[in-house]
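Generate a structure from the sequence data that follows.
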Amino acid sequence: MHTIVALLLAIFFTLEGLYSTSVKPTIKNLHIKINSLPPEFEDFRIAMVSDIHAGPSVGKHRVFEIVETVNSLNPDAIAIVGDFVDGYIKNMANRIEPFKHFHAPYGVYGALGNHDYFFEPVDNWITYFSEKLGIKMLVNDAVLLKKDGKELCFVGTDDLLADFLNVRGHILDVEQALSQCPVNISTIVMAHQPNGAAKVLREITRLNRRVDLILSGHTHAGQMFITLPFGYLFNIYFFGHYFYAPTDTQIYVSSGINYWGPPLKMFPSLCEIVNIRLLKA
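Okay, here's the model as predicted:
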């Protein structure tokens, strides 16, 4: 009897997990109140998507669906927060071709994730995303978004995995990433791993720099029931909206749009695109 119950539960959770990853993405609306946000950036909208994982089971149709859904939000800017692909350029080129159709008046920006290091040399991906797909990759780099004479600093770090790899020119360098941001300007940082976000918080404390919001992904909110405890235990921030009082910084960890490995996720709501609206506190 126990065996039959276990088998039925396994079948149920597998089918439910497959269903969760096959339906249209969930839109998560997130209002972020920022102290001293320039009035010109009141109601500025950022579409955040992370963990696309284009690869063996995430094909062109799913990528097109993500792009179409993001564009339907009419965002001012788009943030792609790491783990674009699981594969090589020669195999992925057709699958990720829809990326070039992302559109936002203030730009489409990307930060590296750990999976972007796993196959193709990461510098090849940086060049490909930038030159072929029109995604401005921010690798310890920043841009100043300008609106009616005021500015918002938008930053991307390298992935935390780079701190443990011997890849020339790659390390999560917060000081370098923020070097183009004027002091005390409203600042948003993309850092794929929540533990990378924790490094950002430690560094801005040391550097006495301002960061209002950090966007992360990576954890998939556990992805599957059996892996959930490990995701929770090994990440300083796991899933959702956090506040770090010492630096007045908010952190949002997305559950990601897709999955890693088997096409399973606990709930459809965990395949999310985050529709961020900036508000003056």
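
Going by C-alpha atoms from here, please, whenever you check contacts or count neighbours.
Will do.

so Gln223 makes contact with Tyr259?
Yes - applying C-alpha atoms under 8 Å as the test, Gln223 and Tyr259 come out as touching, 6.9 Å apart.

hey, what's in contact with both of those two?
Lys265 (C-alpha atoms under 8 Å, 6 or more residues apart in numbering).

now the strands for the stretch 151-281 of the chain?
187-190, 213-216, 240-244, 249-253, 272-280 (DSSP state E, counting those that start in this stretch).

Tell me which of the ones you listed sits nearest to Val108.
Of all the strands of the stretch 151-281 of the chain, strand 187-190 sits nearest to Val108, with 12.5 Å by C-alpha to C-alpha.

Give me the helices and strands touching that closest one, please.
The helices and strands touching strand 187-190, judged by 3 or more C-alpha pairs under 8 Å, 6 or more residues apart in numbering; DSSP states H and E, are strand 150-156, strand 213-216.

Could you pull out the buried residues of the helix or strand harbouring Ile11?
Per DSSP states H and E: Ile11 is located in helix 2-22. By neighbour count on 16 or more other C-alpha atoms under 10 Å, the buried set for helix 2-22 is 13-14, 16-21.

ditto for stretch 171-182
Counting neighbours by 16+ other C-alpha under 10 Å, stretch 171-182 gives 171-175, 177-178, 180-181 as buried.

Drop everything from those residues that is not in helices and list the rest.
174-175, 177-178 (DSSP state H).

can you map out the helices along the stretch 51-200 of the chain?
Using DSSP state H, counting those that start in this stretch, the helices found in the stretch 51-200 of the chain span residues 60-72, 89-92, 122-133, 174-178, 194-207.

Redo these as JSON lines? Include distance to Phe230.
Output for the helices of the stretch 51-200 of the chain, formatted as JSON lines (distance: least, C-alpha to C-alpha, whole Å):
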{"stretch": "helix 60-72", "distance to Phe230": "28"}
{"stretch": "helix 89-92", "distance to Phe230": "30"}
{"stretch": "helix 122-133", "distance to Phe230": "27"}
{"stretch": "helix 174-178", "distance to Phe230": "27"}
{"stretch": "helix 194-207", "distance to Phe230": "14"}
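
okay, those helices, which one's buried deepest?
helix 174-178 (a mean of 21; mean count of other C-alpha atoms under 10 Å).

quick one: that helix to chain centroid distance?
With C-alpha atoms, centre = their mean, to the nearest Å as the basis, helix 174-178 stands 18 Å off its chain's centre.

Outside of that helix itself, list whatever touches it.
139-142, 155-157, 200, 203-204, 207.

one more time with 10 Å
138-143, 153-158, 187, 189, 191, 196-197, 199-204, 206-207, 209-211 (C-alpha atoms under 10 Å, 6 or more residues apart in numbering).

what comes up buried for stretch 273-281?
So, applying 16+ other C-alpha under 10 Å, buried residues of stretch 273-281: 273-279.

and this one, so I can compare the two:
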Amino acid sequence: MRSGFNSIFLVIFLLLLDIHVFQAVRTMVYMSAPRVRNISYILYWSVSILCLVTVALLPYLKWETWPSHIRSYVITIIMCLVIAKLLVAVFLLIDDLRRGVVWLIRKFSSEKPVVAEGVVNGLTRSQFLNRLGLIAGGGLLGTLMYGFSNKYNYRVHKLKLAFKNLPASFKGMRIVQISDIHSGSFANREAVLKGIQLINSQKADLVLFTGDLVNDRADEMKHWMDVFSQIKAPMGVYSTLGNHDYGDYYPWPDKTPNGYSAMQHANLERLKSIHGELGWKLMMNENVILERNGERIALLGVENWSALKRFPRYGDLKRAYEGVSHIPFKILMSHDPTHWDAQIRPEFPDIALTLAGHTHGMQFGVEIPGLKWSPAQYFYKEWAGLYKSGDQHLYVNRGFGFLGYPGRVGVLPEITVIELA
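Now for the predicted structure:
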């Protein structure tokens, strides 16, 4: 009942937004031929009404039970349209404020000055702002829609890192890092298989997965076991858990008032076993010693640990560190990059390399020579790529999969190859 009531207010808001933005559309085409105007109006209101009807009916369609990829597309398209229209509305608001100021000057000035509307490139200021708003909103909408085609467009990022404490036998060792698979979002088996083949083609000595195998539930992996079990490496495949792996965001029907759910607990235990069935060694606040020619390095893996209160903190780095203080070179897998500044650097300065994921680079941004930007940087100090402090390094993988928005713009899905030197 409450969700239906909320949807009514949302529909009213969206309808008012549609009416407001339509003024810009009408201004844009008012000098066009009648046929062009009619087509523009019909197209605008057909899409808008379809969006409004969908939003109004969502509470009654049990959309939570839809296949995840269909649900994500429907919700994302609606959100893209709303965001684009809100951007147009910003420009219209600027024009409304400008015209309001002009009206006040004319009304209260004793000299009754004549304030010219002004012309920019043959357009009045209002026409210019309306068109600029439509271009900005349409450009954003087109960009987000284009991003749908990039969600399986895997990119290999290669880097060579030198460490003074690295034993000679491990120089030249190749590590592949992947992160944030989110198997519940996948719908294209062939595309994902190409990503797995790309991973194996790197001929890594060691493969490390830094969490978020699923969105919420272990059964999301049911149709992907034979795909991800193909990932192999001579020194093994190791993994950790991410915040989504615990099922904390899923509405388990048996959850008690104190937050316990037997179904959620069983789901987590099943997910842990899946790692083993894939042939991966799940690191639960523990470590393993890797040997070459009698020389050793330590690999540590912790459960999810975040410095942000909205994410769970199950990791225990002190426990994972036990028994390896004498090993000169250590690699840590920790899903959330905020762990690095909050605990790893200040308390464990001998951990040379930390591998994280989690941010996805917000799946939206610009990464070109001389410019690296994403909304993720306003939430995370370290959000994508390599970071260094003294002798310590952090690498934040941009994610193999996707969540929520079924696409990528600028920040593409990543397979990281690190060569130790």
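
overall similarity of the pair, as a TM-score.
TM-score for the superposed chains, counting by TM-score structural alignment, normalised by the length of structure 1: 0.86, backed by 267 aligned residues with a C-alpha RMSD of 2.6 Å.

before we move on, the earlier item: so which of the helices and strands packed on strand 187-190 of structure 1 is nearest Ala6 of structure 1?
strand 213-216 (35.2 Å).

mind checking how far Lys146 of structure 1 is from Pro105 of structure 1?
Look at Lys146 of structure 1 and Pro105 of structure 1: by C-alpha to C-alpha, to the nearest Å, they are 11 Å apart.

who has more neighbours, the two?
Shown here are Lys146 of structure 1 and Pro105; by other C-alpha atoms under 10 Å, Lys146 has more neighbours (13 against 10).

what residue of structure 1 matches up with Trp305 of structure 2?
Taking TM-score structural alignment, Trp305 of structure 2 has Leu160 as its aligned residue in structure 1.

can you pull out the strands in the stretch 151-300 of structure 2?
155-161, 174-178, 206-209, 237-239, 281-282, 286-292, 295-301.

residues near Thr249 of structure 1, how many?
With other C-alpha under 10 Å as criterion, Thr249 of structure 1 counts 18.

can you tell me which residues contact it?
Contacts of Thr249 of structure 1 by C-alpha under 10 Å, 6+ apart are 34, 187-188, 201, 210-214, 242-243.

for the helices of the stretch 51-200 of structure 1, which one sits closest to Ser254 of structure 1?
Going by C-alpha to C-alpha, the one of the helices of the stretch 51-200 of structure 1 nearest Ser254 of structure 1 is helix 194-207, 9.7 Å.

what angle do that closest one and strand 240-244 make?
On the basis of axes from the mean of the first three to the mean of the last three C-alpha atoms, to 10 degrees, helix 194-207 of structure 1 is oriented at 20 degrees to strand 240-244.

now for helix 194-207 of structure 1, which elements pack on it?
helix 174-178, strand 187-190, strand 213-216, strand 249-253 (3 or more C-alpha pairs under 10 Å, 6 or more residues apart in numbering; DSSP states H and E).

Can you lay out the ones you listed as CSV showing distance to Phe118 of structure 1?
As requested, these are exported to CSV (distance: least, C-alpha to C-alpha, whole Å):
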stretch, distance to Phe118 of structure 1
helix 174-178, 23
strand 187-190, 20
strand 213-216, 19
strand 249-253, 22
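
quick check, nearest of the buried residues of stretch 273-281 of structure 1 to Phe99 of structure 1?
Using C-alpha to C-alpha, these come closest to Phe99 of structure 1 at Ile273, 14.9 Å.

In contact with the alignment partner in structure 1 of Arg292 of structure 2: list those residues for me.
When structure 1 is aligned by TM-score structural alignment, Arg292 of structure 2 is paired with Lys147. With contact taken as C-alpha under 10 Å, 6+ apart, Lys147 of structure 1 is in contact with 38-41, 106.

Closest one to Ile251 of structure 1 out of these, please.
When the contacts of Lys147 of structure 1 are compared against Ile251 of structure 1 (criterion: C-alpha to C-alpha), the nearest one is Phe41, at 19.1 Å.

unless I'm mixing things up, that closest one is touching Thr187, no?
No - taking C-alpha atoms under 10 Å as the definition, Phe41 of structure 1 is not a contact partner of Thr187, at 11.8 Å.

Looking only at neighbour counts, state which of these two leads.
Thr187 (25 against 20).

Next one: the counterpart of that one in structure 2 from Asn287 of structure 2, what distance?
When structure 2 is aligned by TM-score structural alignment, Thr187 of structure 1 is paired with Lys330. Relative to Asn287 of structure 2, Lys330 of structure 2 is positioned 10 Å away (C-alpha to C-alpha).

can you list residues touching both of those two?
Contact criterion C-alpha under 10 Å, 6+ apart; residues shared by Lys330 of structure 2 and Asn287: 298-300, 321, 324.

Can you spell out which helices and strands pack onto the host helix or strand of Leu92 of structure 2?
Per DSSP H and E: Leu92 of structure 2 is located in helix 68-108. Under the contact definition 3+ C-alpha pairs under 10 Å, 6+ apart, helix 68-108 of structure 2 sits against helix 2-29, helix 34-57, helix 125-146.

Just want the angle from the first one to helix 125-146.
Orientation check (the same axes, to 10 degrees): helix 2-29 of structure 2 against helix 125-146 gives 120 degrees.

Buried residues of stretch 91-110 of structure 2, list them for me.
91-92, 95, 105.

List the buried residues of stretch 373-385 of structure 2.
Those would be 373-374, 376-377, 382-384, for stretch 373-385 of structure 2 by 16+ other C-alpha under 10 Å.

I meant to write stretch 302-312 of structure 2 there.
For stretch 302-312 of structure 2, by 16+ other C-alpha under 10 Å, it's 302-307, 312.

which residues in structure 1 does stretch 227-237 of structure 2 match up with?
Per TM-score structural alignment, the counterpart of stretch 227-237 of structure 2 in structure 1 is residues 98-108.

What distance do you get for the spatially most central residue of structure 1 to Glu68 of structure 1?
Geometric centre of structure 1, nearest residue: Val81, 2.4 Å, by C-alpha atoms, centre = their mean. As judged by C-alpha to C-alpha, Val81 of structure 1 and Glu68 of structure 1 stand 18 Å apart.

ok, now Ala198 of structure 1?
Relative to Glu68 of structure 1, Ala198 of structure 1 is positioned 32 Å away (C-alpha to C-alpha).

try Leu37 of structure 1
On the measure of C-alpha to C-alpha, Leu37 of structure 1 and Glu68 of structure 1 end up 30 Å apart.

do the same with Thr205 of structure 1
Counting by C-alpha to C-alpha, the gap from Thr205 of structure 1 to Glu68 of structure 1 is 39 Å.
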